[in-house]
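Undergrad: Quick one, what's the 3D model for this:
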Amino acid sequence: MGEVNNNFTKVSEFIIVGFPDLQQEYFHLVAWIFFLLYVITVVGNSILVVIFSLEPSLQKPMYIIMVSLALSDIGFATVALPKLIARYWWNDGIIGIHTCFFQTHMIHYFGSLNSLILLTMALDRCLAVCFPFRYPLLMTVPNMVGLTVFCWIIAHIFPGIGTINFTFASFCGPNKIIQAFCDTLSLTALSCGKTNQKLYSLQGKKKTISTCATQGCIISIYYIPRFFVYSTPFFPNLTMTADKRIITTLFYSFFPPLSNPFIYCLRTKEIKEILKRWIQRRKRIAQG
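TA: Below is the predicted model of the structure:
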């Protein structure tokens, strides 16, 4: 803990603790788990982006949403996981105060962005189910690109307000973050000043359920665990240990990015057909 020449804080760096009760003998195992999680998340979502880029037939509104979600998931994993991996691989949990502020901003930025993307995805599916004949006119590629760009820009607003608040907050005591990464709850707990918080026919029926079920599952996984983590401080009878809170946070943070590319690739007929063609083409080339 060093000295910073300003009137706001005496802390120049924080320490990412991660799981406080984890024994050191398991550090390398945990590091490998998070490393594999990062690689699978980035590779899986990158494949989805590459498929979209190389196949003109996928230049459709629905796939624009998927690619936007894939890029957001790659960004979130890249912001959150490398420092956590370093914490358990090289016992390097130190993070500079400004880097911590940046990580906090980007963690909540990608969280807000994913929420907006899921909202756009729900709007797209709602229009497809409720107004199938007007859907091609309402949800054109330019309209979807505009909505996507709007989501990527506006998602900065609330995280930006929180980040600005933290730059004027005082950190003059403990600097250990009992979490897997810097976030609003962790920084607020360490602040010795006041910081404002921002908290956020039968066949036809079967087709409708099939269309919306995946989004419903992803949204449930994304928001229900968040409710328990963020509501715990406000309900005295609702207790959660640090390790359970971190595990819950990691679950809702990384399970959707990990599963999204596989869910959408396996459920989307066009992508499955494209993958089959690519595999058959590679086999023909290999056979000469």
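Undergrad: alpha carbons only for contacts and neighbour counts from here, please
TA: Will do.
Undergrad: Which parts of the stretch 101-250 of the chain are strands?
TA: 176-177 (DSSP state E, counting those that start in this stretch).
Undergrad: can you give me the helices in it?
TA: Per DSSP state H, counting those that start in this stretch, the stretch 101-250 of the chain carries helices over the ranges 135-138, 141-154, 157-167, 184-190, 202-231, 242-267.
Undergrad: got TSV for those helices, with mean neighbour count too?
TA: As requested, these are exported to TSV (neighbours: other CA atoms under 10 Å):
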stretch	mean neighbour count
helix 135-138	14
helix 141-154	15
helix 157-167	17
helix 184-190	18
helix 202-231	14
helix 242-267	18
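Undergrad: Of all the ones you listed, which one is nearest Thr104?
TA: Closest to Thr104 of the helices of the stretch 101-250 of the chain, according to CA to CA: helix 184-190, at 6.5 Å.
Undergrad: what packs against that closest one?
TA: In this structure, helix 184-190 makes packing contacts with strand 176-177, judged by 3 or more CA pairs under 8 Å, 6 or more residues apart in numbering; DSSP states H and E.
Undergrad: what's the offset of the strand it packs on from the middle of its chain?
TA: Centroid displacement of strand 176-177 relative to its chain, using CA atoms, centre = their mean, to the nearest Å, is 22 Å.
Undergrad: what does it rub up against?
TA: The contact list for strand 176-177 (CA atoms under 8 Å, 6 or more residues apart in numbering) reads 14-18, 186-187, 190.
Undergrad: try 7 Å this time
TA: The contact list for strand 176-177 (CA atoms under 7 Å, 6 or more residues apart in numbering) reads 14-17, 186.
Undergrad: So which of the helices of the stretch 101-250 of the chain is nearest Pro174?
TA: Nearest of these (CA to CA): helix 184-190, 6.4 Å.
Undergrad: how far out from the middle of the chain is the closest one?
TA: Put simply, helix 184-190 sits 19 Å off its chain's centre (CA atoms, centre = their mean).
Undergrad: One more, so I can put them side by side:
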Amino acid sequence: MLVSNGTNLKHFVMVGFPGLSSAYFGPVSVLLLFVFLAIIVGNAFTVAVIYLIKSLHKPTYIIFVNLAMTDIIFAIVTLPKVISRYWWDDTLTLFGTCFTQMYFVHSMGSITSLILLLMALDRFIAVWFPLRYPTVVNNRSISIACFLCWCLTFIRMVGVVSHALTLPYCGIHGNIIPHCYCDHLSITQLGCGNEVKYVKVVSLGIALFGLLMPLAFIIFSYFSVIVAVIKMSQAESRYRVLSTCAPQIFITCLYYVPRCFVYIAHNLGLKIGQEIQVVIVMLYSFVPAIVNPLIYCFKTKDIKDALSQSDTAP
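TA: Now for the predicted structure:
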């Protein structure tokens, strides 16, 4: 286990939902278990369907698979611990385990952001450059792009976590994390020394770049798509493009709007109760992961047609 000089904390105490009465521990743990199962089953089904049905081996569905994988990993990394916290009152998290969880939490968030960017780019090229789409956006190019999203993010997050590990965690500020999982802000605010503010500022800059840079292009891309739809003369073409992009815009808003609100509120000094903040974070962390399979799998025409054909096949 890596620790920096001056660190004497062996574990952190996970609060979960601050202020939650013990009378609700059982129902909350059951609810979180259902959330966990819904995410795992729904996204695993999406991955399996796209993998097994060859007609779905297309760039768009490769992106869907990568998005589903980030949701599965995020759920596996976070939910079992918070479920055990309320099921068995298991509040302790080892020092190294907490940093490992932080690494994957922020990695999956960043990768999801980049995957949503690829999704927007896919629609942008399909609408504005339909003749060049087959040559520019193909299975090979999208697979390479997704691979780079994962690899570059994992490398970048090693630096973020290593920087947080340089802080001494001496116990002056306690070892309580008022959250349902370990994240950078919750951990570094327990650090000691003069470098805490610097570590937070560097991490914030990296987080905002990883959040706002993809968001800026996503907004530009979908705005361009809407402009292109308005210019279309055929109602059928407009409906087809909007039916493809509308779910993606919905998921993007569901992912980004609460996240941006929390970041802006925190940095502008707006007072948000810890309980409300944790609930908001949990909603934008897990609701999209539950909704994604419903939108990208069960509401996608190609997948529905492929499933219906497999059901009727002899």
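Undergrad: picking up where we left off before, just curious, which of the contacts of strand 176-177 of structure 1 is nearest to Thr211 of structure 1?
TA: Ser186 (37.8 Å).
Undergrad: and the closest one, what is it in contact with?
TA: If you count contacts by CA under 7 Å, 6+ apart, Ser186 of structure 1 has them with 177-179.
Undergrad: 6 Å instead?
TA: By CA atoms under 6 Å, 6 or more residues apart in numbering, the contact set of Ser186 of structure 1 is Ile177.
Undergrad: where does it sit relative to Phe262 of structure 1, distance-wise?
TA: According to CA to CA, to the nearest Å, Ser186 of structure 1 and Phe262 of structure 1 sit 32 Å apart.
Undergrad: same question, Leu84 of structure 1
TA: 24 Å.
Undergrad: and if you look at Gln24 of structure 1?
TA: 33 Å.
Undergrad: can you check Leu113 of structure 1 too?
TA: Counting by CA to CA, the separation of Leu113 of structure 1 from Phe262 of structure 1 is 20 Å.
Undergrad: How about Lys276 of structure 1?
TA: Applying CA to CA to Lys276 of structure 1 and Phe262 of structure 1 gives a distance of 15 Å.
Undergrad: Check Arg284 of structure 1 too.
TA: 26 Å.
Undergrad: Which of the helices or strands spans the equivalent of Ile50 of structure 2 over in structure 1?
TA: Superposed on structure 1 with TM-score structural alignment, Ile50 of structure 2 falls opposite Phe52. Taking DSSP states H and E as the criterion, Phe52 of structure 1 maps to helix 27-54.
Undergrad: Measure the mean distance from the helix or strand following that helix to structure 2 post-superposition.
TA: Sequence order places helix 61-89 as the next helix or strand after helix 27-54 of structure 1, per DSSP H and E. Following the fit onto structure 2, the mean deviation recorded for helix 61-89 of structure 1 is 0.5 Å by mean CA distance after the TM-score superposition for structure 1.
Undergrad: Which stretch of structure 1 lines up against stretch 94-107 of structure 2?
TA: The aligned range for stretch 94-107 of structure 2 in structure 1 is 96-109, by TM-score structural alignment.
Undergrad: And the contacts of that stretch?
TA: By CA under 6 Å, 6+ apart, the list of residues contacting stretch 96-109 of structure 1 from outside reads 12-13, 155-156, 159, 163, 182-183.
Undergrad: make it 8 Å
TA: Against stretch 96-109 of structure 1 from outside (CA under 8 Å, 6+ apart): 11-14, 76, 79-80, 155-156, 159-160, 162-163, 166-167, 181-184.
Undergrad: Repeat that for stretch 216-226 of structure 2.
TA: 116-117, 120-121, 123-124, 127-128, 245, 249.
Undergrad: which bit of structure 1 covers that stretch?
TA: By TM-score structural alignment, stretch 216-226 of structure 2 lines up with nothing in structure 1.
Undergrad: buried ones in that stretch?
TA: Residues 218, 221-222, 224-226 are the ones in stretch 216-226 of structure 2 that count as buried (16 or more other CA atoms under 10 Å).
Undergrad: how near is the residue positioned nearest the centre of structure 2 to His179 of structure 2?
TA: For structure 2, Gly109 is the residue whose C-alpha lies nearest the centre (CA atoms, centre = their mean; 3.7 Å). Taking CA to CA as the measure, Gly109 of structure 2 and His179 of structure 2 are separated by 17 Å.
Undergrad: can you confirm Ile95 of structure 1 is in a helix?
TA: No: under DSSP: H, G, I helix; E, B strand; the rest coil, Ile95 of structure 1 sits outside any helix and is assigned strand.
Undergrad: Hmm, it is touching Ile15, no?
TA: Yes: if you go by CA atoms under 8 Å, Ile95 of structure 1 and Ile15 touch, sitting 6.1 Å apart.
Undergrad: More neighbours: which of the two?
TA: Per other CA atoms under 10 Å, whichever of Ile95 of structure 1 and Ile15 has more neighbours is Ile15, with 22 against 18.
Undergrad: Secondary structure class of the more buried one, three-state.
TA: strand.
Undergrad: And it? What does it align with in structure 2?
TA: Using TM-score structural alignment, the equivalent of Ile15 of structure 1 in structure 2 is Val13.
Undergrad: Can you tell me the closest non-neighbouring residue to Leu56 of structure 2?
TA: Ile50 (5.5 Å; CA to CA, 6 or more residues apart in numbering).
Undergrad: Next: Asp21 of structure 1.
TA: Residue nearest to Asp21 of structure 1 in three dimensions, not counting chain neighbours: Asp243, with 7.1 Å by CA to CA, 6+ apart.
Undergrad: Now check structure 2 for the residue matching that neighbour.
TA: Under TM-score structural alignment, Asp243 of structure 1 pairs with Glu275 in structure 2.
Undergrad: residues touching its match, list them.
TA: 17-19.
Undergrad: among these, who's most crowded?
TA: That'd be Phe17 among these, by other CA under 10 Å, with 21 neighbours.
Undergrad: So that residue: helix, strand or coil?
TA: Assignment for Phe17 of structure 2 (three-state DSSP): coil.
Undergrad: right, and it touches Ile276 too?
TA: No: using CA under 8 Å, Phe17 of structure 2 makes no contact with Ile276, being 9.1 Å away.
Undergrad: The residue nearest to the centre of structure 2 and Tyr103 of structure 2, how far apart?
TA: Gly109 of structure 2 sits 10 Å away from Tyr103 of structure 2, taking CA to CA as the criterion.
Undergrad: Please apply the same query to Leu32 of structure 2.
TA: Counting by CA to CA, the gap from Leu32 of structure 2 to Tyr103 of structure 2 is 22 Å.
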